[in-house]
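Peer 1: need coordinates for the below:
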Amino acid sequence: MFLEILTDPTSIVALLTLIVMEIVLGIDNLIFVSILSNRLPEHQRKTGRLIGIGLAMVLRLVLLSLIAIIVTLTEPVFSFQDFDFSWRDLIMLAGGLFLVWKATTEVHHHMQGAEEAEDEGQVKVSSFAAVIVQILLLDIVFSVDSIITAVGMTDEIAIMVIAVVVSVGIMMVAANPLSEFISKNPTVVMLALGFLLMIGMTLIAEGLGFHVPKGYIYAAMAFSAGVETLNLLARKNRRKRKPAS
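Peer 2: Purely as a prediction, here's the structure:
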C-alpha cells in the first residue's frame, strides 16, 4: 500500500497536501501544549509535552479506525431555534468554551504574576496530572476536527494515517524549541494566549453553525506574530546598544 502511494502522483499530491493541512491545524494544539507544559516543574516539562502530543497522535489514529462513526458526527442530532446541532458542533462548542476559559485564566495568572508566588512543592504531582487531563480534553477536540478535515480531502485511510504520523512527528520536534522560546519571552506568552482566545471563539462560532474561513484566522496569527517578531528584534537591538552608552 505504501509503495502504491509513492508511485501514484495523485496520491503523493493528496498526501503532501494533507500533511500541510494537518501541520497547520496542529499549530493550535501545539501552542496549547507549549503554554500548559511551561506551568510544570522544569524537569517534567519535556515529558509532559511528549505525552500530550503523543496522546494527540493516538487519538487521531483511534478516530481513523472509527472512520465510519466519525463521518456521522456531522449529521444533525437536534435543533434549537434556527440552529441544527451535530455531535461535531457540540464537541467544537464545548472545546471552544473550555479554550476561552483556560486562556482567560492563564491571562489572569500572568497578569497577577502568580508564577512567582506558587509553592513548587505543592503543585508538582497534581499539576502534572491536571496538565495532562487538560491537554487530553483539547486533543479530543482538535483530533475530531483534524480527522473530519482529512476525510473531506481523501478517501484513502493509508494516506490519512501517514499524514497524521508525519504531522505529529513534526509537532514533537517543534514542541521543545517553541516551549522554550515562549517561556523566555513573556510578551510572546500573552500573544499565544491571545491566539488561543481567538481559536476558542472560532470553535464556538463553528459549533453554532457559523463558518469562519481558516485562512482569515491564520493570516491574523501570522500578521500578529510578524509584529511581535519586530518587537523582539527591536528589544534585542536596544539591549545590545545599552553597554556602549
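
Peer 1: when you work out contacts or count neighbours from here on, use the C-alpha atoms and nothing else.
Peer 2: OK.

Peer 1: which residue ranges form the strands in this protein?
Peer 2: In the chain, the strands defined using DSSP state E lie at 76-80, 83-86.

Peer 1: among those, which is the most enclosed?
Peer 2: strand 83-86 (a mean of 17; mean count of other CA atoms under 10 Å).

Peer 1: which elements pack onto that strand?
Peer 2: Judged by 3 or more CA pairs under 8 Å, 6 or more residues apart in numbering; DSSP states H and E, strand 83-86 is in contact with strand 76-80.

Peer 1: now the strand it packs on: how far from the chain's centre is it?
Peer 2: 28 Å (CA atoms, centre = their mean, to the nearest Å).

Peer 1: kindly report the same for stretch 86-96.
Peer 2: On CA atoms, centre = their mean, the centre of stretch 86-96 falls 16 Å from that of its chain.

Peer 1: ok so, going back, Ile69 is nearest to which of the strands of the chain?
Peer 2: Of all the strands of the chain, it is strand 83-86 that lies closest to Ile69, at 12.7 Å by CA to CA.

Peer 1: which other residues reach that closest one?
Peer 2: 73-79, 207-209 (CA atoms under 8 Å, 6 or more residues apart in numbering).

Peer 1: residues contacting the residue nearest the centre of the chain?
Peer 2: Nearest to the geometric centre of the chain sits Asn29, at 1.3 Å (CA atoms, centre = their mean). Going by CA under 8 Å, 6+ apart, Asn29 touches 138-139, 142.

Peer 1: turn those into CSV, including neighbour count.
Peer 2: CSV is the format used below for these (neighbours: other CA atoms under 10 Å):
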residue, neighbour count
Leu138, 23
Asp139, 27
Phe142, 23
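
Peer 1: ok, of the residues you listed, which one's closest to Met57?
Peer 2: Asp139 (8.9 Å).

Peer 1: tally of neighbours for the spatially closest residue to that closest one that is not a sequence neighbour?
Peer 2: Among residues not flanking Asp139 along the chain, Ala56 sits closest, at 5.3 Å (CA to CA, 6 or more residues apart in numbering). Other residues within reach of Ala56, judged by other CA atoms under 10 Å, total 25.

Peer 1: run this one through as well so I can compare:
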Amino acid sequence: MHFDFSVFSNPQTWVSLLTLTFMEIVLGIDNIIFISIIVNRLPRELQKRGRSIGLVLALLCRIGLLLSISWIVGLKAALFTVNLPWMTEPFGVTGRDLILLAGGLFLIGKSTTEIHTKLQGEEEHEEGGKGGASFGGIIFQIILIDIVFSFDSILTAVGLVDNVLIMILAVVLSMGVMLAFSGVVADFVNKNPTIKMLALSFLIMIGVMLVMEAFHKEIEKGYIYFAMFFSLIVEVLNMRLRKKATPVHLRDSQYD
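Peer 2: Modelled structure (predicted):
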C-alpha cells in the first residue's frame, strides 16, 4: 500500500486529522469502560497491564482493519438472505451484520452478568471474593469486543476521510490519549459503585444498538452519546450531593 505524505501540506488534512482523532476518542470511551470493568476482575497488580494490553490490541485491530478496507467493504455484500416476519422483503445478511450481532449479544450478556454479580454482592478478585478470572481469559474477551468496536470506529473513519494514512494517524493519536487516561477512568469507575452500574447499563444500551444495526435498524449515535453524557452529569451531581449531605439530628426541646 502506498502512502502519499504530500497531503500534509494541505491545511484541510490537519483539520480532518483533528476531527477524526476527536471522533475516535469519543467512540473509544465505551471500549475503555468495558476494558476497565472486565480487567477489574484481575488481581490489582495485573490490572494496569491488562488495560494497556487491551488498548494496544484495539490499536492493532483498527490499524489492521484500516489496511484491509477493501475486505471491510466486501463485508457489506449479502452472504445469504432470510425472510423475517416483520419485513416485507427478504433480508440480506452480510458479514458485518453477523459481526455486529455477535458483538452486541456478547456485550449484552457480559454486562448483564456483571450487573447480576454486583447485585449478588460478589466481591472483586483483589478483595478476595469470587470474581477472579484468568489473565488469558480476560484478554480473550477484550480481543472479541475490540474487534466489534474497531468495526464501528473504522466505518466512522471511512465516512469522514478517504486517506488511509490520516485514518491510521488518528487512531494512533486517539489510542495514545486513551492509554494516558485509561487508569484515571478505570479508578473513577471502579471506586464509585453507582457509576460502575451506570457504565454497565450504557454497555447494554450499546449492545442493543449493535444488534439493531445488525438488522439494518440504524440509530443516530448522537442520541446515544447525549443520553450517556446527560446520565453521567446527573450521577456526578448526585455524588456531590451525597458527599455534602449531613445526617439530620432531631432535638427534643426539653433538653435544649
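
Peer 1: and the TM-score between them?
Peer 2: Put the two chains on top of each other and the TM-score (TM-score structural alignment, normalised by the length of structure 1) is 0.92; 242 aligned residues with a CA RMSD of 2.3 Å.

Peer 1: how close does Ile159 of structure 1 get to Leu18 of structure 1?
Peer 2: According to CA to CA, to the nearest Å, Ile159 of structure 1 and Leu18 of structure 1 sit 8 Å apart.

Peer 1: so between those two, which is more surrounded?
Peer 2: Leu18 (24 against 21).

Peer 1: show me the contacts for the aligned residue in structure 2 for the more buried one.
Peer 2: In structure 2, the residue paired with Leu18 of structure 1 is Leu20, using TM-score structural alignment. If you count contacts by CA under 8 Å, 6+ apart, Leu20 of structure 2 has them with 157, 160, 167, 170.

Peer 1: can you count the residues close to the aligned residue in structure 1 for Phe226 of structure 2?
Peer 2: Correspondence of Phe226 of structure 2 to structure 1, assessed by TM-score structural alignment: Ala219. Neighbour count of Ala219 of structure 1, defined by other CA under 10 Å: 11.

Peer 1: what's the local residue count around the aligned residue in structure 1 for Gly176 of structure 2?
Peer 2: In structure 1, Gly176 of structure 2 lines up with Gly169, judged by TM-score structural alignment. Close neighbours of Gly169 of structure 1, defined as other CA under 10 Å, add up to 16.

Peer 1: swap in Ala245 of structure 2?
Peer 2: Close neighbours of Ala245 of structure 2, defined as other CA under 10 Å, add up to 9.

Peer 1: Thr117 of structure 2 matches what in structure 1?
Peer 2: Checking TM-score structural alignment: Thr117 of structure 2 goes with His109.

Peer 1: make sure its match is actually in contact with Ala117.
Peer 2: No. With contact defined as CA atoms under 8 Å, His109 of structure 1 does not reach Ala117; the gap is 10.5 Å.

Peer 1: of the two, who's got more company?
Peer 2: Taking neighbours as other CA under 10 Å, His109 of structure 1 and Ala117 compare with His109 leading, 12 against 8.

Peer 1: one step back: what sits against the equivalent of the residue nearest to Asp139 of structure 1 over in structure 2?
Peer 2: Per TM-score structural alignment, the equivalent position to Ala56 of structure 1 in structure 2 is Ala58. Shown in contact with Ala58 of structure 2 (CA under 8 Å, 6+ apart): 143, 146-147, 150.

Peer 1: distance check, Ala58 of structure 2 against Ile139 of structure 2.
Peer 2: Ala58 of structure 2 is 11 Å from Ile139 of structure 2, by CA to CA.

Peer 1: how about the helices in structure 1?
Peer 2: 2-7, 9-37, 42-65, 67-72, 87-112, 114-117, 120-153, 157-184, 186-207, 214-241 (DSSP state H).

Peer 1: packing partners for the fifth one?
Peer 2: Applying 3+ CA pairs under 8 Å, 6+ apart, one finds that helix 87-112 of structure 1 makes contact with helix 120-153, helix 186-207.

Peer 1: buried residues in the longest one, which are they?
Peer 2: Within helix 120-153 of structure 1, the residues that qualify as buried are 124, 127-128, 131-132, 134-148, 150-151, counting by 16 or more other CA atoms under 10 Å.

Peer 1: angle of it against helix 186-207?
Peer 2: Relative orientation of helix 120-153 of structure 1 versus helix 186-207 (axes from the mean of the first three to the mean of the last three CA atoms, to 10 degrees): 50 degrees.

Peer 1: which residue is the nearest non-sequential neighbour of the alignment partner in structure 1 of Val93 of structure 2?
Peer 2: Aligning on TM-score structural alignment places Val93 of structure 2 opposite Phe85 in structure 1. The shortest distance from Phe85 of structure 1 to any non-neighbouring residue, by CA to CA, 6+ apart, is to Pro76 (5.1 Å).

Peer 1: ok, Val211 of structure 2 to Leu105 of structure 2 distance?
Peer 2: If you go by CA to CA, the gap between Val211 of structure 2 and Leu105 of structure 2 works out to 7 Å.

Peer 1: same drill for those two, tell me which one is more crowded.
Peer 2: With neighbours defined as other CA under 10 Å, Val211 of structure 2 and Leu105 compare such that Val211 has more, 24 against 16.

Peer 1: I'd say the more buried one and Leu98 touch.
Peer 2: No. If you go by CA under 8 Å, Val211 of structure 2 and Leu98 don't touch, sitting 9.3 Å apart.

Peer 1: need the residues touching each of those two.
Peer 2: If you check Val211 of structure 2 and Leu98 against CA under 8 Å, 6+ apart, no residue is contacted by both.

Peer 1: one step back: please tabulate the contacts of Leu20 of structure 2 in TSV and include distance to Phe8 of structure 2 as additional columns.
Peer 2: Below are the contacts of Leu20 of structure 2 laid out as TSV (distance: CA to CA, whole Å):
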residue	distance to Phe8 of structure 2
Ala157	18
Leu160	17
Met167	13
Ala170	13
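
Peer 1: what's the farthest-apart pair in those residues?
Peer 2: Largest pairwise distance in the contacts of Leu20 of structure 2, by CA to CA, is 11.5 Å, between Leu160 and Ala170.
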